[in-house]
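> here you go, sequence then predicted model.
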Amino acid sequence: MAYSTNASAPPSGGFRWLQLIIGVVCMAMIANLQYGWTFFVSPMAKAHAWDVASIQVAFSIFVALETWLTPLEGWIVDSLGQRGPRLMVAAGGIFVALGWLINAKATSLEMLYLGAVVSGIGAGGIYATCVGNAVKWFPDRRGLAVGCTAAGFGAGAAVTVIPIQIMIASIGYADTFFWFALGQGGVIFVLAWFLRPPLPGEVPPASAVKVLQSKTSSTPGQMLASPMFWLLYLMFVLVSASGLMVAAQLAIIAKDYGVSQTVLLFGATTLTVAGIIDNVANGSARPFFGWVSDQIGREYTMAIAFTLGGLAYWLLGTAGTTPWTFVICAAIVFFTWGEIFSLFPSTCTDMFGPKYATTNTSLLYTAKGLSAFVVPLANVLKTYSGSWHSVFAVAAIMNFIVVALALFVVRPLRLNASEKKNPVVQAAE
């Protein structure tokens, strides 16, 4: 695997930008499945006398299936050729709608878990397809394109934070599940039919970037045999777990701090303001840090982002107990967490090449599924310690570990591979 750092950027057509926009919108339509979940937890617990930890198992199931099945879904998309993206995303739209319809009718935890299974399968197919399509259409702007696509998933829920809360308060959580299922699933199903991968010669070749980038591609099997992949996987798990703990528990944390219902701005409560700002911060971080990483390198960008993230978790546990400090600290947490979904796919493709990028990045993305099972443990730790401070201290330490690995392990290994002009793994010719 030889590394390239110098070439010229050829012109690009406008059709690929339409493909990117469609992908972003589809990602926005599945954002509530993860980032809007926190607003449904307390109403469900109250209506059915379910304990919060048991309800959050559904969240873990959703995230696990939304991630662990993406390699298979990505392989199906690639195998179907030009039909792949539209068929997978259309099916995904049906599945995410059906999943929330099941949630609306769930009268048992088992039924709620079934809804999580169905919606997780659908969301994973949509996520893998849209990210894979962005990688294929934008070989010359990898970090930015993946960041924009992932931003749809991170920030998409921001515009529906207030409507969801208003609807839950007025018509109940079940009917809110029902109507959002139809609306989100319907938009995805319609847009799916406009998606397709690029034809040969339809996109520019990869242009020079300011980061180390492989000219050759490793197969999924070769990538899985590389210790560098598993190092990236460990780093992804650590950072993803810390962010998911907050994403799933935001409403509960605000309630425990006694600030959730405090009117903060224009009649909106602290939780509402935090929900809007956090989703915007989470989404904007992805293209921003993706672009930054194209300029200064993936590892340096990770070091900056995750150092700030570790400090943000610590501050949320020590100083986030007032309305405005809660909003500010939570926003910084989301801003320094969301970029993992642009940095890690970009780094993976830099290291292992673009040919199998859809499958390879999907394999790395399964780390998010593993990290989801840390979410219920946060409740256990909070109950054992009696406060959220210990949870946030652990999250901060996890981020600082990743900073050290990025600077002192990953970057030296990649530089060494570049200087010796040897592959990080045996590359496919």
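Noted; the coordinates are in hand.

> drop to CA atoms for contacts and neighbour counts, all remaining ones
Noted.

> next up, the contacts around G13.
Residues counted as contacts of G13 (C-alpha atoms under 8 Å, 6 or more residues apart in numbering) are V203.

> what does the strand or helix carrying C148 contact?
Per DSSP states H and E: C148 is located in helix 142-155. Residues outside helix 142-155 that contact it (C-alpha under 8 Å, 6+ apart): 20, 23-31, 35, 130-131, 134-135, 138, 279-291, 293-294, 338-339, 341-343, 345-346.

> with stretch 345-365 instead?
Taking C-alpha under 8 Å, 6+ apart as the criterion, the residues outside stretch 345-365 that touch it are 67-68, 70-72, 74-75, 128-129, 131-132, 135-136, 139, 142-143, 146, 212-220, 223, 229, 232-233, 290, 298, 344, 424-425, 427.

> that older thread, among the contacts of helix 142-155, the buried ones, what's the ChimeraX command?
When burial is assessed using 16 or more other C-alpha atoms under 10 Å, the buried subset of those is captured in ChimeraX by this command:
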select :20,23,24,25,26,27,28,29,30,31,35,130,131,134,135,138,279,280,281,282,283,284,285,286,287,288,289,290,291,293,294,338,339,341,342,343,345,346
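
> the helix or strand containing M111 to helix 142-155, inter-axis angle?
Element membership for M111, per DSSP H and E: helix 109-137. Counting by axes from the mean of the first three to the mean of the last three C-alpha atoms, to 10 degrees, helix 109-137 points 150 degrees away from the direction of helix 142-155.

> which elements pack onto helix 109-137?
helix 15-29, helix 52-68, helix 70-79, helix 84-105, helix 142-155, helix 357-372 (3 or more C-alpha pairs under 8 Å, 6 or more residues apart in numbering; DSSP states H and E).

> mind listing what's buried in the third one?
For helix 70-79, burial by neighbour count (16+ other C-alpha under 10 Å) applies to 70-78.

> same check, this time on the second one
By neighbour count with 16+ other C-alpha under 10 Å, helix 52-68 contains the buried residues 52-53, 55-68.

> looking at these, spot the one nearest A181.
Of all these, A181 sits closest to F62, with 15.2 Å by C-alpha to C-alpha.

> so who does the closest one touch?
Counting by C-alpha under 8 Å, 6+ apart, F62 makes contact with 116-117, 119-121.

> repeat the analysis, applying 7 Å as the threshold.
Residues counted as contacts of F62 (C-alpha atoms under 7 Å, 6 or more residues apart in numbering) are 116-117, 119-120.

> still on that earlier bit, could you check the helix holding M111 and say which residues are buried?
Buried residues in helix 109-137, counting neighbours by 16+ other C-alpha under 10 Å, are found at 109, 111-137.

> now the angle from that helix to helix 84-105?
160 degrees.

> endpoint to endpoint, stretch 64-77 covers what distance?
Its first and final residues considered, stretch 64-77 spans 20 Å by C-alpha to C-alpha, to the nearest Å.

> ok, second structure coming up, stack it against the first:
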Amino acid sequence: MNARIEPLHEEAGAPASTTHHRWLQLGLGLLCMMSISSPQYVWTLLTKPLSAKLGVPLPELQITFSLLIILQTFFSPFQGKLIDRFGPRLLISLGTVMSGLSWVLSSMATSTPMLYLTYGLVGGLGTGIVYVGVVGLMVRWFPDRRGFAAGAVAAGYGMGAIVTTFPISASLAARGLDATLWLYGIAFAVVGFVASQGLRVPRDATTPKASAVAGADARDLRPSQMMKSPLFWLMFAMMTMMSTSGLMVTSQMATFAADFGITKVVVFGMAALPLALTIDRFTNGLTRPLFGWVSDRFGRENTMFFAFALEGVAMALWLMTRDNAVLFVLLSGVVFFGWGEIFSLFPSTLTDTFGTRHATENYGWLYISQGIGSIFGGPLAALLHQHTGSWVPVFSVGITLDIVTAVLAILVLKPMRARFLSKAIV
């Protein structure tokens, strides 16, 4: 007997009630994403104390970060299938608890294999469930505003660490590494678990407005069908390139800031690195709903071209002015503003192209690209720096990837997708 647990749906009611309910869902999804953001976005603050505690060099330690992202992404198709089958509340509840628990367990780690298992494995699987589940749910609740909705909840993942960066930095100095991991791990698990209890699946993921989206829902392709299309693999390659560039900065920022002489400098009355990280979290979050909203109105590929090129230019200026602490802080915010929008532009573009019915599982397959990017942007970037003794080659690779991806968006992706959708409509 093939038992199936049906996910909870919203109650049928007036359109106004439905509209209100979907904004409530957006808020709850945002809280869930905020609760899982610190393992990735505060990692750079933990590298030095972890390296000192475990007595390992940075490239070996950065494997933890890559494992977090790889496991967060590589298992996401399977997690998406489970979420579609059993509903978001059960799976996302489990994911938020696993994410918080990973920090609690990491506080007890006495070797890198233990850290890989706790911070990497448990944390990666937990955050992956939550991230894919929430994004997949929101593109179904908002078929007429997919870019904005995906960006809004992704902003929770990008901006969630705003409220924790300074407190965690202060806690590391006052309480030490282990107590900080334990305390904040419990807090993350509680907040995420409570917020996830209100998540629901919409009764009908389509609305009349959805048909106004160019090509939206022209066909609902399963992952096996989607992956036969060269269009999917182009998106996959583009997201991999952007993830490599962005995750290089995310995972290595504290290290190259120290090499640039920034960590002991005060800017605007505050320590430069925590200030830069806080600004980064804000711009990294703001860009997601903002560029998602722009793409809803002016086209996905046009928005990609501008945003990706913006990051490439900002990274080049950042490198050229790396000895100026004020510009380091300000330009870091611009760099993240040009990167974070990939988490609204790619899922909305994918769903516009291949349909909503399998949106969660389909995005799970695309999301694997971030895991590949974490390998290039994490330990491999650290090894490149170690072998060359300079951050210039590392930054040069990231800048090149940004510019190439921007060009691909406007010159290759845009015409390919137009042809694909025209055939789908016919």
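Cool, the structure landed. Only a predicted model underlies this, so the values are computations on that prediction, with no experimental measurement involved.

> ok, back up a step: mind putting the contacts of F62 of the first structure into a markdown table with distance to A404 of the first structure?
Listed next are those as a markdown table, based on distance: C-alpha to C-alpha, whole Å:
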| residue | distance to A404 of the first structure |
| --- | --- |
| A116 | 35 |
| V117 | 36 |
| S119 | 36 |
| G120 | 33 |
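
> ok, and these in the second structure?
With both residues aligned by TM-score structural alignment, their matches' C-alpha atoms under 7 Å, the contacts of these that the second structure also has are 116-117, 119-120.

> matching residues in the first structure for stretch 45-63 of the second structure?
The counterpart of stretch 45-63 of the second structure in the first structure, using TM-score structural alignment, spans residues 39-57.

> residues touching the matching stretch, excluding its own?
The list of residues contacting stretch 39-57 of the first structure from outside it, by C-alpha under 7 Å, 6+ apart, reads 165, 173, 251, 376, 379.

> and which of these is nearest P198 of the first structure?
Q165 (40.3 Å).

> just give me the match in the second structure for that closest one.
Under the alignment (TM-score structural alignment), Q165 of the first structure pairs with S169 in the second structure.

> so who does L65 of the first structure touch?
Neighbours of L65 of the first structure in contact, by C-alpha under 7 Å, 6+ apart: 117, 120-121, 124, 369.

> hmm, back to that, so which of the helices and strands packed on helix 109-137 of the first structure comes closest to L195 of the first structure?
It's helix 84-105; of these, that one is closest to L195 of the first structure (C-alpha to C-alpha) at 5.3 Å.

> may I see the buried residues of the closest one?
By 16+ other C-alpha under 10 Å, the buried positions in helix 84-105 of the first structure come out as 84-104.

> can you give me the helices for the stretch 201-350 of the first structure?
Counting by DSSP state H, counting those that start in this stretch, the stretch 201-350 of the first structure forms helices over residues 220-224, 227-256, 270-296, 298-319, 323-335, 340-352, given from the N-terminal end onward.

> any idea how many residues pack against the equivalent of L319 of the second structure over in the first structure?
In the first structure, the residue matched to L319 of the second structure (TM-score structural alignment) is G317. Here the neighbour count serves as a burial measure; for G317 of the first structure (other C-alpha atoms under 10 Å) it reads 20.

> surely G317 of the first structure is in contact with F392?
Yes: under the criterion of C-alpha atoms under 7 Å, G317 of the first structure is in contact with F392, at a separation of 5.6 Å.

> the spatially most central residue of the first structure - nearest residue in space that isn't next to it in sequence?
Nearest to the geometric centre of the first structure sits F341, at 5.0 Å (C-alpha atoms, centre = their mean). In this structure, F341 of the first structure finds its nearest non-sequential neighbour in A150, 6.1 Å apart by C-alpha to C-alpha, 6 or more residues apart in numbering.

> just give me the neighbour total for whatever residue of the second structure lines up with the one you found.
Taking TM-score structural alignment as the criterion, the aligned counterpart of A150 of the first structure in the second structure is A154. By the other C-alpha under 10 Å criterion, the neighbourhood of A154 of the second structure contains 31 residues.

> what of G364 of the second structure?
Neighbours of G364 of the second structure under the rule other C-alpha under 10 Å: 30.

> the first structure: which residue goes with that one?
Matched by TM-score structural alignment, G364 of the second structure corresponds to S362 in the first structure.

> look up how far A58 of the first structure lies from that match.
Plainly put, S362 of the first structure is 22 Å away from A58 of the first structure if you go by C-alpha to C-alpha.

> same check, this time on G317 of the first structure
Taking C-alpha to C-alpha as the measure, G317 of the first structure falls 26 Å from A58 of the first structure.

> could you do A155 of the first structure as well?
With C-alpha to C-alpha as the criterion, A155 of the first structure and A58 of the first structure are 22 Å apart.

> in space, what's closest to the residue mapped onto T400 of the second structure from the first structure - neighbours in sequence excluded?
Residue mapping for T400 of the second structure onto the first structure gives I397, with TM-score structural alignment as the criterion. Taking C-alpha to C-alpha, 6+ apart, and ignoring the residues beside it in sequence, I397 of the first structure has G310 as its nearest neighbour in space, at 6.7 Å.

> isn't that neighbour right next to A396, touching?
Yes: proximity of G310 of the first structure to A396 meets the contact threshold set by C-alpha under 7 Å, at 3.9 Å.

> who's more crowded, these two?
It is G310, of G310 of the first structure and A396, that has more neighbours when counted by other C-alpha under 10 Å, with 28 against 24.

> so what's the more buried one up against?
Counting by C-alpha under 7 Å, 6+ apart, the residues that G310 of the first structure touches are 395-397, 399-400.

> next, find the distance separating it from S387 of the first structure.
Separation of G310 of the first structure from S387 of the first structure (C-alpha to C-alpha): 18 Å.

> swap in Y313 of the first structure?
Remark: distance between Y313 of the first structure and S387 of the first structure (C-alpha to C-alpha) = 14 Å.

> now V209 of the first structure
Counting by C-alpha to C-alpha, the gap from V209 of the first structure to S387 of the first structure is 46 Å.

> same thing with N103 of the first structure?
The spacing between N103 of the first structure and S387 of the first structure, counted by C-alpha to C-alpha, is 30 Å.

> cool, V237 of the first structure as well?
Separation of V237 of the first structure from S387 of the first structure (C-alpha to C-alpha): 24 Å.
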